[in-house]
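Trainee: Structure here, sequence nowhere to be found:
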């Protein structure tokens, strides 16, 4: 219940911020839907680089432990007639390997978010590509902060998530093209 209260409070604060400061709307680029394929292409490319970098770091940090657990599991798999004690130990080892993988995924997600935010912080951003001009002052700073958080999160999601977005965009454009064709 407390999580929902915090979310509701956050939404209320944002609504009050908009009410009292009255930010101006940002001008869209002409035909922003035509810019999206280029933006998605760059994002996929950066995601691929990030995923590879995370793989390298993660394998350096966690690879040895995973290899040891896999080797122990293979040793149990080679047993012909394991007794109940060996089967119990095998299940515990499988659970340990599963926990190890889960922890590795958590580390990879955290590394992905940090690296994605860092990439966005240095200037490779998504929303900025869709508007003509970012205003100066508090609204521009807030826009940049939101753009950094959004871009970092998208990059942390990886290239598979971006590919899904790209496919959805392609389907949207195809359905729009079908509607525009004269019957």
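Mentor: That came through fine. Being a predicted model, the structure only gives us computed values, none of them experimental. Numbering: from 1, shown residues only.

Trainee: make it CA atoms for all contacts and neighbour counts henceforth
Mentor: Fine.

Trainee: Residue 95: neighbour count?
Mentor: Residue crowding around residue 95 was assessed by other C-alpha atoms under 10 Å; the count is 12.

Trainee: How about residue 166?
Mentor: Neighbouring residues of residue 166 were enumerated by other C-alpha under 10 Å; the total is 18.

Trainee: How about residue 33?
Mentor: Number of residues near residue 33 (other C-alpha under 10 Å) recorded here: 12.

Trainee: Presented hereafter is structure B, for comparison with structure A:
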């Protein structure tokens, strides 16, 4: 139960805000079905740029350490009859390389989220492109904040995730058009 307490608190807080503060419905663009593929194609293109930028930064930051670990692993694997000490060293190096790779992935995810949030902050947003007009006041600000967080997260997820979403949308639209 404790595990879900934070989620429950967030849900109750959002519901409380919805009850206490006046809200208005959002008007979706009438041509949103045709805008959607263009938006996701743009998201896919930006994701590719972000992924490439992360590769460049990560390679500069972490490439040397990975190369040294890989070289040490290769040298130990080439020994025809390794001693017990060498086998232990191989196991330790394998674990070190795995931890190094895991840490590199964590850095890449954090960089992706930062890049995605910055891109959304300067104006490229997914939800905002599908809405006709933003509400005024607190609701418009909350919508913009949510749009920045969601767009940043989608961009951080990478082009593979966006590509899967785009393909799923294509399959749905093809099925709808057949009917």
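Mentor: Yep, it's here. These figures come from a predicted structure and were not determined experimentally.

Trainee: Could you get me the TM-score between them?
Mentor: Scored by TM-score structural alignment, normalised by the length of structure 2, the superposition of the two chains gives a TM-score of 0.97; 179 aligned residues with a C-alpha RMSD of 0.9 Å.

Trainee: Would you mind getting the average deviation of stretch 62-71 of structure 1 from structure 2?
Mentor: Compared with structure 2 after the fit, stretch 62-71 of structure 1 shows a mean deviation of 0.5 Å (mean C-alpha distance after the TM-score superposition for structure 1).

Trainee: In that stretch, which of the residues would be classed as buried?
Mentor: In terms of neighbour count (16 or more other C-alpha atoms under 10 Å), stretch 62-71 of structure 1 has its buried residues at 66, 69.

Trainee: who's in contact with it?
Mentor: Applying C-alpha atoms under 8 Å, 6 or more residues apart in numbering, the contact partners of stretch 62-71 of structure 1 are 93, 96-97, 100-101, 104.

Trainee: what's the spacing between that stretch and its chain's center?
Mentor: Computed by C-alpha atoms, centre = their mean, to the nearest Å, the separation of stretch 62-71 of structure 1 from the middle of its chain amounts to 26 Å.

Trainee: Check stretch 108-123 of structure 2 too.
Mentor: Using C-alpha atoms, centre = their mean, the distance between the centre of stretch 108-123 of structure 2 and that of its chain works out at 9 Å.

Trainee: what helix or strand does the most centrally placed residue in structure 1 sit in?
Mentor: Using C-alpha atoms, centre = their mean, the residue of structure 1 that lies closest to the mean C-alpha position is residue 157, 1.8 Å off. Applying DSSP states H and E as the criterion places residue 157 of structure 1 in helix 138-180.

Trainee: Have a look at how far, on average, stretch 159-169 of structure 1 is from structure 2.
Mentor: Compared with structure 2 after fitting, stretch 159-169 of structure 1 deviates on average by 0.3 Å (mean C-alpha distance after the TM-score superposition for structure 1).

Trainee: List the buried residues of stretch 152-169 of structure 1.
Mentor: By neighbour count, and taking 16+ other C-alpha under 10 Å as the criterion, the buried residues in stretch 152-169 of structure 1 are 152-159, 162, 166, 169.

Trainee: Looking at those, which one is closest to residue 34 of structure 1?
Mentor: When the buried residues of stretch 152-169 of structure 1 are compared for distance to residue 34 of structure 1 (C-alpha to C-alpha), residue 169 wins out at 10.5 Å.

Trainee: still on that earlier bit, buried members of the contacts of stretch 62-71 of structure 1 into PyMOL, please.
Mentor: For anyone working in PyMOL, the buried entries among those, judged by 16+ other C-alpha under 10 Å, can be selected with:
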select buried, resi 93+97+100+104
